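[1] Mind looking at a prediction? Sequence and model below.
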Amino acid sequence: MKKSLSLMHLTFYGTGMILGAGIYSVIGKAGGIAGNGLWLSFLLAALCASMTALSYAELATMFPKTGGEYIYLKNIFPQWPYLAMLCGSLMIFAGFSTATTVAIAFSGYLHQFFQMPQFLTALLLLGVFTSINILGIKESSWVNVVFTLIEILGLLIFVWIGVQSPSFGEALSNVKWEGTIVSGAALVIFAYFGFENIVNLVEESKTPEKDLPKGIIISLLVSTALYLLVSLAALALGTPEELGLSNAPLSDLTKNAATWVPKALGGIALFSTANTVLISMISTSRIIFSMAREKDLPAVFAKLSPRRDTPWTGAIAVFVLAMALLPSGGIEVVASASSFATMIAFSIINLSLIHLRFTAPKKNRPFKVPLSLGRLPLIPVLATTVSVALLFFFPRAVYVLGFGVLGFISILYLILRSSKSLNSSK
């Protein structure tokens, strides 16, 4: 795979994925829960996400191969191949289900400008980004840079409108620490998901041992700063009650601004959702490629384009999987199940890092999570606690679907393992 990505590209990938469509919806529900403490909820969520991000940064520099969670577990627990297969498959599910649900959200925003069938719009978007994915990582990265800058512009427009309100910043001094702030943080932490996708670009990074940790950390810092400003602007433009009742708070809170503002935010939301689809498809195709290269998926998915050095068969596989989910209509439970799968992966990754600190303390670590008590890394311990705790914040339907996915992965693992045993015995 071509080493084309600099620190700037990695940072834009992480920032673009974090600043996806989530902020446009989750801020309303979180504001209704946390009230004037909304900005504290974002700060607390950022702290929780950053703890797991540091674990990813350490493992990515120790095992600089495409595949993320799958590769880490395959190396840390070679005696438990099922665990690596499970985690890799969960992230594939999270990736293509995110691509599908956000592609459908894209079609919803497009309706503000002209009418087009939802299914067709989402299908075309998935097809275009599959082509860009196959075209090359450098080309994909520049599309992502442009889209991310437009995303940031949209949030800054909203902040600019909020700053003009006399009540901007009052929430900083008019807040009490309450349990609702923690509940708000449990909701908005999902707006920080995306940093983990950067590790799937490790083999396409020029200097991954230096740039990957920096890219993860910088993207989280940039996103947190923007989220804090947006939350303060939202509280200046509306009450917590108004936020809680709105499904499109950023648009609703700016309806009294200049006539061009709501339409501009709607147009920018197109780029925000499209960017999330693009990055999800890119990172998921790399996981499929890695699992096939390691012979845990059919070898056909390990093929690289002769000219572009991109995993073209993996990219097509993501397209087919995402397309197959389109008839679901991007139902909310599917999107939540994607978050559920991610939280399981976060829990496993943090526990794996703790295990590795005891079993391989002298192994080279170009980046190391700070703060330890002897060999025990304190930050991953806290991150594990948070990740496991957040698994209890999902509705019942998500658990049904989530465990259904786990069962399907287990059956698939047994089938592939049996097939592999038969082939080796011939």
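    Perfect, thanks for sending it. Numbering: from 1, shown residues only.

[2] rest of the way, CA atoms for contacts and neighbours
    Will do.

[3] measure residue 232 to residue 155 for me?
    Applying Cα to Cα, to the nearest Å, the value for residue 232 to residue 155 is 12 Å.

[4] and if you look at residue 169?
    Between residue 169 and residue 155 the computed distance is 17 Å (Cα to Cα).

[5] Neighbour count for those two, which is higher?
    residue 155 (22 against 17; other Cα atoms under 10 Å).

[6] Am I right that the more buried one is in contact with residue 230?
    Yes: with contact defined as Cα atoms under 8 Å, residue 155 counts as touching residue 230 (6.8 Å).

[7] Now do the same contact list for residue 159.
    Contact analysis of residue 159 by Cα atoms under 8 Å, 6 or more residues apart in numbering lists 229, 230, 233.

[8] hmm, 6 Å instead?
    By Cα atoms under 6 Å, 6 or more residues apart in numbering, the contact list for residue 159 reads 230, 233.

[9] So which residues of the protein form strands?
    Secondary structure of the chain (DSSP state E): strands at 372-373, 376-377.

[10] Go through these and pick out the most buried.
    Mean neighbour count, computed with mean count of other Cα atoms under 10 Å, is highest for strand 376-377 among the strands of the chain, reaching a mean of 18.

[11] closest one to residue 302 among the strands of the chain?
    If you check each of the strands of the chain against residue 302 by Cα to Cα, strand 376-377 wins as the nearest, at 35.4 Å.

[12] So what's the gap between the closest one and the chain middle?
    Using Cα atoms, centre = their mean, to the nearest Å, the distance from the centre of strand 376-377 to the centre of the chain it belongs to is 26 Å.

[13] Could you do stretch 299-316 as well?
    Counting by Cα atoms, centre = their mean, stretch 299-316 comes out at 23 Å from the chain centroid.

[14] Second structure follows, compare the two:
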Amino acid sequence: MNVFRTKSIDLIKEGAGQKGLKKTLGASDLILLGIGCIIGTGIFVLTGVAAAKYAGPGIMLSFVISGLACAFAALAYAELAAIVPIAGSAYTYSYAALGEIIAWIVGWNLILEYSVGSSAVAAGWSGYMVGLLKSGGIELPKAFTAVPADGGIVNLPAMLIALILSLLLVRGTKESATLNRVLVVVKLVAVFIFLAMAGPKVNPANWTPLMPFGFSGVAAGAAIIFFAYIGFDAVATAAEECRNPNRDLPIGIIGSLLVCTVLYIVVAGVLTGVVPYQELNNAEPVAYALRSIGYHFGSALVGTGAIAGITTVLLVLMYGQTRIFFAMSRDGLIPAGICKVHPKYGTPHVITMVAGVAVALIAGFTPIGIIAELTNIGTLFAFVVAAIGVFVLRYTRPDIPRPFKCPAVPLVAPLAVLSCGYLMFNLPVETWIRFGIWSAIGFAVYYAYSYRNSALNKRKTITE
């Protein structure tokens, strides 16, 4: 049993050619796709929570630490994406560099990352929408806006937004990218409105002490807010629908990360400078900060921008989720029937709707809570594997054409592994336990189904 068999890059490209997706995305689409997923929950929700509970004003340093870890991983991703411009991101890269069993467990954890992340974001979208309607005099009954554990029957708004975005993703990637572009502009305007209004009101005294919980608090905050950065992984999942992947993917991955890191640090600084960090542990810290300094109309505008921001995060997360499923099903590791591409829209419509229904059900009936931290650990694990993969390929396949080369790989790849590993170390023990249980289930599924049904296994049987 050879569980470390690798899939050659030529074979990966051959499979994509037989069951490929429509190429509609350019560099600007990819940058906006990344911004669409990165700027959202991180700025509008997690910044306040992480500052109040973990880092204090040191949340600015937390974003620097997370941003650096992502920068190292992004350089590795950019090289791998240019070499293997196929759907699947770290899953596909691992298959080419490290072997099937590693690729499987990466893909298995990416499925959890995107599913749990999408459900949590859908629930957050519901909270903002219910609050906005309430401020306008429309109060929805709690029975249909809260999960059973919170005293309701079903979180209907969360289910509806998940299903609506699933239908949009079925219609086409370009159509989804167009909506994403509009919503990204709306939320960036909201962010700049906040900076323009709150910036002059910053009181530097609120930044003292800078690290009230010590550096360990800053590190814990960096691990928690890492959820905000997973967008550039979603850019990598779009590789197969990119018109010029060799050039555009590195631009999209690195460009979106740079823009968002700068915005995160600036917003975190202004937010903790306007309001004492102890007051920021609420569902809408940015809007709360504006209300606290008397800008109630500005708060409403930012709240609207937050809804747009969270919508784009959900759209891109659900998009990424379906592309991971698509790549794994094409390789035979999960049933191939869900790999069908719609003859008109050129999208994997079956898995898109299946995944959309699953996200809707989780968001509608399950309290997410601490399990959302699984999104962080799954992403960090994928980043570690991708960094190892680019290092390994430099030595095992030095002949591969590399349209984009990660600079100083002997330095950058280990730094990516160490920095992402450090953030994983700072996640709660409960998260590690859940990660271990989910991975154990994944190994069981692999040995029970995926190994025997792998396209590589069938190819070997035919050859023999």
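    Everything's here; your move. Computed from a prediction, not measured in an experiment: that's the story for all the values here.

[15] TM-score them against each other, please.
    Overlay of the two chains. TM-score (TM-score structural alignment, normalised by the length of the first structure): 0.91; 417 aligned residues with a Cα RMSD of 2.5 Å.

[16] quick revisit: how about a markdown table for the strands of the first structure, with distance to residue 60 of the first structure added?
    Shown next, in a markdown table, are these (distance: least, Cα to Cα, whole Å):
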| stretch | distance to residue 60 of the first structure |
| --- | --- |
| strand 372-373 | 19 |
| strand 376-377 | 17 |
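
[17] closest to residue 305 of the first structure out of those?
    Closest approach to residue 305 of the first structure among the strands of the first structure is made by strand 376-377 (41.0 Å; Cα to Cα).

[18] Which part of the second structure matches the lengthiest helix in the first structure?
    The longest helix of the first structure (DSSP state H) is helix 260-293. With TM-score structural alignment applied, helix 260-293 of the first structure matches the range 297-330 in the second structure.

[19] just stretch 128-143 of the first structure next, same as before
    Counting by TM-score structural alignment, stretch 128-143 of the first structure corresponds to residues 164-179.

[20] quick one: terminal-to-terminal distance for the matching stretch?
    13 Å.

[21] And residue 335 of the first structure? What does it align with in the second structure?
    Using TM-score structural alignment, residue 335 of the first structure lines up with residue 372 in the second structure.

[22] and the gap between its match and residue 113 of the second structure?
    8 Å.

[23] Kindly report the same for residue 251 of the second structure.
    As judged by Cα to Cα, residue 251 of the second structure and residue 113 of the second structure stand 24 Å apart.

[24] Stretch 382-399 of the first structure: which residues count as buried?
    383, 384, 386, 387, 390, 391, 398, 399 (16 or more other Cα atoms under 10 Å).

[25] need the contact list for the aligned residue in the second structure for the third one.
    Structural alignment (TM-score structural alignment) places residue 386 of the first structure against residue 419 in the second structure. With contacts defined as Cα under 6 Å, 6+ apart, the neighbours of residue 419 of the second structure are residue 69.

[26] do that again at 8 Å, thanks
    Residue 419 of the second structure touches 68, 69, counting by Cα under 8 Å, 6+ apart.

[27] repeat for residue 138 of the first structure
    4, 5.

[28] What of residue 316 of the second structure?
    So residue 316 of the second structure contacts 33, 36, 37, 231, 234 (Cα under 8 Å, 6+ apart).

[29] what two of the residues you listed are the furthest from one another?
    Within the contacts of residue 316 of the second structure, two members stand farthest from each other by Cα to Cα: 36 and 234, at 9.9 Å.

[30] Quick check on the two: which one has the bigger neighbour count.
    Each of residue 36 of the second structure and residue 234 has its neighbours counted (other Cα under 10 Å); residue 36 has more, 35 against 29.

[31] okay but the more buried one is in contact with residue 185, surely?
    No: assessed by Cα under 8 Å, residue 36 of the second structure is found out of contact with residue 185, at 9.3 Å.

[32] Could you measure from the aligned partner of residue 108 of the second structure in the first structure over to residue 402 of the first structure?
    Using TM-score structural alignment as the criterion, the counterpart of residue 108 of the second structure in the first structure is residue 89. Look at residue 89 of the first structure and residue 402 of the first structure: by Cα to Cα, they are 12 Å apart.

[33] And residue 305 of the first structure, by the same measure?
    As judged by Cα to Cα, residue 305 of the first structure and residue 402 of the first structure stand 34 Å apart.

[34] And these two? Which one has more around it.
    Just comparing residue 305 of the first structure and residue 402: by other Cα under 10 Å the higher neighbour count belongs to residue 402, 21 against 14.

[35] To what extent is the residue lying closest to the more buried one once chain neighbours are set aside buried, counted in neighbours?
    Excluding the flanking residues, the one nearest residue 402 of the first structure by Cα to Cα, 6 or more residues apart in numbering is residue 337, at 5.7 Å. Residue 337 of the first structure has 26 neighbouring residues, counting by other Cα under 10 Å.
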